[in-house]
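> here is my input, please return the structure:
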Amino acid sequence: MAPPDSPRWPLATELSGTENGKRTTDALPATYHYHEKAGKRAVGDPAEDTLAFLQRELSLGGLAGLMKHLWFAGAERPAMPLHSYVAMGREIVVLDRMDMHLLWANDGRLFVKPVPRFLLSPDFCQSNLQCPDGCTCGDPPANACRGVPRKVALGFLYTYACLISSETDFHVANEKRLLPRREDDQPIEWARWKTLARELLRMHEHDPGALHPRFRRAELRLSRLNTISRLTSIPLFNPYFRGRYNYGSLFRDNLAWMATTTVFVAVVLTAMQVGLATERLRGDATFQQASYGFTVFAILGPMGAFALVILYALFHLVKDLPSLLGARRKRTATGRAVSSAEPKTPA
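Got it, this is the predicted structure:
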């Protein structure tokens, strides 16, 4: 018995404004960045290998390995309208990474990935997000299988159907450049967007399995994802997303909470000192023991916390040292090669 054909692209609404006769690859970006290996970034042409581009562009990255722990980072619910985030004081930060879409940080930032132009072209999606005939979309998927990128793309578009539910959200999205513009640099029509959003909602109601399960939980808390990654990933203690790129910010952020904790400890110690001055608590053995224990903690706690911050910084320094030295050797070798290639000026 032949395996069943994979489902076809379920959306038929054209929003990209492409003219008839244009190639489907015209909806692709100019270039894309990817990592050939750890610490080595490269730039590629998406039109040369569209499948490789889509597998990277629609990849959930490290988030795919944390799927069973996402309950700790966010509730299972759809995304709120965009204007609600603005009213809450969230800063919408445009970041063109699928694995960072709808992640929010403690400082109020909400990372949002803009809608790529090619996902609003049914012809492109039908040609490039359609599995070959006979593909079973197994686990692990075959090299030619496009089931996972298709589910990620549909789940991603479904979040936008939730984010842009009214004309107010539509104007906010265009202001933030979250939606691609037409070829005449005009926003897409609101009526066309409504049609696509309703198609996505009907698809979600009739076939929830067509969407990747990551998008069942819209917003995810970045700090909790970092905690999950530190405890479950190999190597350990690596955050999901490193928001600091220098050691000064690392010490500044950690010293802030240590200073707050020190103030709280100082208030408690003052209250205990007042209690020991009273006749009722002066002879209470339990209160004496509690005061003794908390005093020792107040002395050793800040020292231990500061030592942990120092060790954490040294850990990352030792881990990053090989790549830093390698980059320095490479720059030195390049400089010597350029110097040797320069013509010698006669005396």
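
> could you use CA atoms for every contact and neighbour count after this?
Noted.

> show me the strands in this protein, by range?
With DSSP state E, the ranges of strands along the chain come out as 32-37, 40-44, 91-94, 103-104, 109-112, 220-221.

> could I get those as CSV with mean neighbour count and distance to P7?
Listed next are the strands of the chain as CSV, based on neighbours: other CA atoms under 10 Å; distance: least, CA to CA, whole Å:
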stretch, mean neighbour count, distance to P7
strand 32-37, 12, 28
strand 40-44, 11, 29
strand 91-94, 17, 31
strand 103-104, 20, 30
strand 109-112, 22, 28
strand 220-221, 21, 29
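
> what are the ranges of the helices in the protein?
Applying DSSP state H to the chain gives helices spanning 50-57, 82-87, 122-128, 147-163, 167-175, 190-206, 222-232, 247-277, 279-282, 285-341.

> which elements pack onto the second one?
With contacts defined as 3 or more CA pairs under 8 Å, 6 or more residues apart in numbering; DSSP states H and E, the secondary structure elements packing on helix 82-87 are helix 167-175.

> same thing but at 6 Å, please
Judged by 3 or more CA pairs under 6 Å, 6 or more residues apart in numbering; DSSP states H and E, helix 82-87 is in contact with no other helix or strand.

> report the buried residues of that helix.
Residues of helix 82-87 classed as buried by neighbour count (16 or more other CA atoms under 10 Å): 82-83, 85.

> of the residues you listed, closest to P122?
Closest approach to P122 among the buried residues of helix 82-87 (CA to CA): L82, at 25.1 Å.

> I'd like the structure of this one too, to check against the first:
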Amino acid sequence: MGAAPHFRPDPVSPVRAPPFPPEHELVTGKSTGTLPGYPHLSLGDRPQLWAFLSSELWATDLEAMAPRLWWMSKPDSANISALHRQIIKRRAIVITEDPRLHLVWIDNRIFIKPLPRYLLSHTFWSHHLCAEASDADERRARLTCAALGYLRSFRYLIRYESDLRIAQDPNLCLVPAGVSWGQFSRFSSDLASIVDDDVSPRYYFGEIRLTRLNFYAPFLLGKSNYQRVEYQYASYFARSYAPLLFVIGVTSVILAALQVAVAVDQDQVKSGRVMASLGLWLSVTVMVVFCSLFFGLAILLVYKIAKEWHYAIRHRRRLLKPVP
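The predicted structure follows:
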């Protein structure tokens, strides 16, 4: 990942050159005066163009949470599994056009935003994102950094020819269908020059769990959640059934064992004392076993959470340690 990035209070100045040379661009052709891939957007309408690019590239919530994203994910921009690895992990690739959800995953799904054609055009980069701009043009600086980070993420998603075939699946269309593996390999090799200091803070990180984003959203964003994934009440409450039934089951067994223990009459006739004692010890054993199981799982959960926090803090300190 290189040198440890520092969170910038203000965006840096835009880069002065596109991240790839003109001979490696993946979208060619004579300019039509419209945004490549969006023929209804005129490149001459600057306010509309920049408003559109902002909605396409800038992940507002994630950028706001960026200084605390190390709570939720490994601070490593290369922490992105290639597309074939996503399949090995049994994750379904879900298309999203929302930059907030790019590389966010939950359960067996990961959200990926397709690569737009205009970011594959050297002309677009040189005339717009990398054009000379005043230091006060903060929006362009922010969008350039976000575009670089977003573009770099595809270098990790598509590492092999098999990944490119997955990306070009008609049901996904993550990259244009006409791009060959040789073309993409040359294009991807140029992206290796993009370092963390060139990208927006969100792209200091790779994949992020949606469950953790939803957990911290009320504290960091003042929202009830980061992104809902269940829109039916039945599906929403079904996620709580398993842990709730587990707690109810353990509690029921313990209470039943207590009831048996209390019901055992120690003053029964001598001939029945053996069975009474056996029933008492059996009920006590059941309580001990199930209490141990319950608290063992609770301790395991606490241990895993503490281990993740220990790793995150140690990794964070190592990144922030000054380089001699």
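
> picking that back up, which of the buried residues of helix 82-87 of structure 1 lies closest to L178 of structure 1?
L82 (10.8 Å).

> can I get the strands of structure 1 in JSON lines with distance to V268 of structure 1?
Converted to JSON lines, the strands of structure 1 look like this (distance: least, CA to CA, whole Å):
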{"stretch": "strand 32-37", "distance to V268 of structure 1": "51"}
{"stretch": "strand 40-44", "distance to V268 of structure 1": "51"}
{"stretch": "strand 91-94", "distance to V268 of structure 1": "36"}
{"stretch": "strand 103-104", "distance to V268 of structure 1": "34"}
{"stretch": "strand 109-112", "distance to V268 of structure 1": "34"}
{"stretch": "strand 220-221", "distance to V268 of structure 1": "32"}
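
> which one of those lies nearest to P149 of structure 1?
strand 32-37 (16.3 Å).

> so the closest one versus strand 40-44, what angle?
Counting by axes from the mean of the first three to the mean of the last three CA atoms, to 10 degrees, strand 32-37 of structure 1 points 140 degrees away from the direction of strand 40-44.

> figure out how far the helix or strand that contains M275 of structure 2 is from the centre of its chain.
Taking DSSP states H and E as the definition, M275 of structure 2 sits inside helix 273-320. The chain centroid and the centroid of helix 273-320 of structure 2 are separated by 29 Å, computed with CA atoms, centre = their mean, to the nearest Å.

> hang on, the earlier thing: mind checking which of the strands of structure 1 is nearest S339 of structure 1?
The nearest among these, by CA to CA, is strand 40-44 at 25.4 Å.

> elements contacting that closest one?
So strand 40-44 of structure 1, by 3+ CA pairs under 6 Å, 6+ apart, packs with strand 32-37.

> and the contacts of the strand it packs on?
41-44 (CA atoms under 6 Å, 6 or more residues apart in numbering).

> which of those residues sits closest to S6 of structure 1?
Using CA to CA, G44 is the member of the contacts of strand 32-37 of structure 1 that lies nearest S6 of structure 1, at 28.8 Å.

> number of residues surrounding the residue lying closest to L258 of structure 2 once chain neighbours are set aside?
Closest residue to L258 of structure 2 apart from its sequence neighbours, by CA to CA, 6 or more residues apart in numbering: S283 at 6.8 Å. Residues near S283 of structure 2, counting by other CA atoms under 10 Å, number 23.

> same check on C162 of structure 1?
19.

> quick one: map it onto structure 2.
Mapped onto structure 2 by TM-score structural alignment, C162 of structure 1 lines up with Y156.

> tell me the contacts of its match?
80, 82.

> what packs against the helix holding M275 of structure 2?
helix 233-263.

> next one: the helix it packs on to chain centre, how far?
Centre to centre, stretch against its chain (CA atoms, centre = their mean), the figure for helix 233-263 of structure 2 is 33 Å.

> what's the angle from it to helix 273-320?
140 degrees.

> hmm, back to that, among the strands of structure 1, which is nearest R252 of structure 1?
Across the strands of structure 1, R252 of structure 1 has its closest neighbour in strand 109-112 (18.8 Å, CA to CA).

> just checking, what packs against that closest one?
Using 3+ CA pairs under 6 Å, 6+ apart: strand 109-112 of structure 1 touches strand 91-94, strand 103-104.

> which residues sit against that strand?
90-95, 101-104.

> now with 8 Å?
With contact meaning CA atoms under 8 Å, 6 or more residues apart in numbering, strand 109-112 of structure 1 is reached by 90-96, 100-104, 178.
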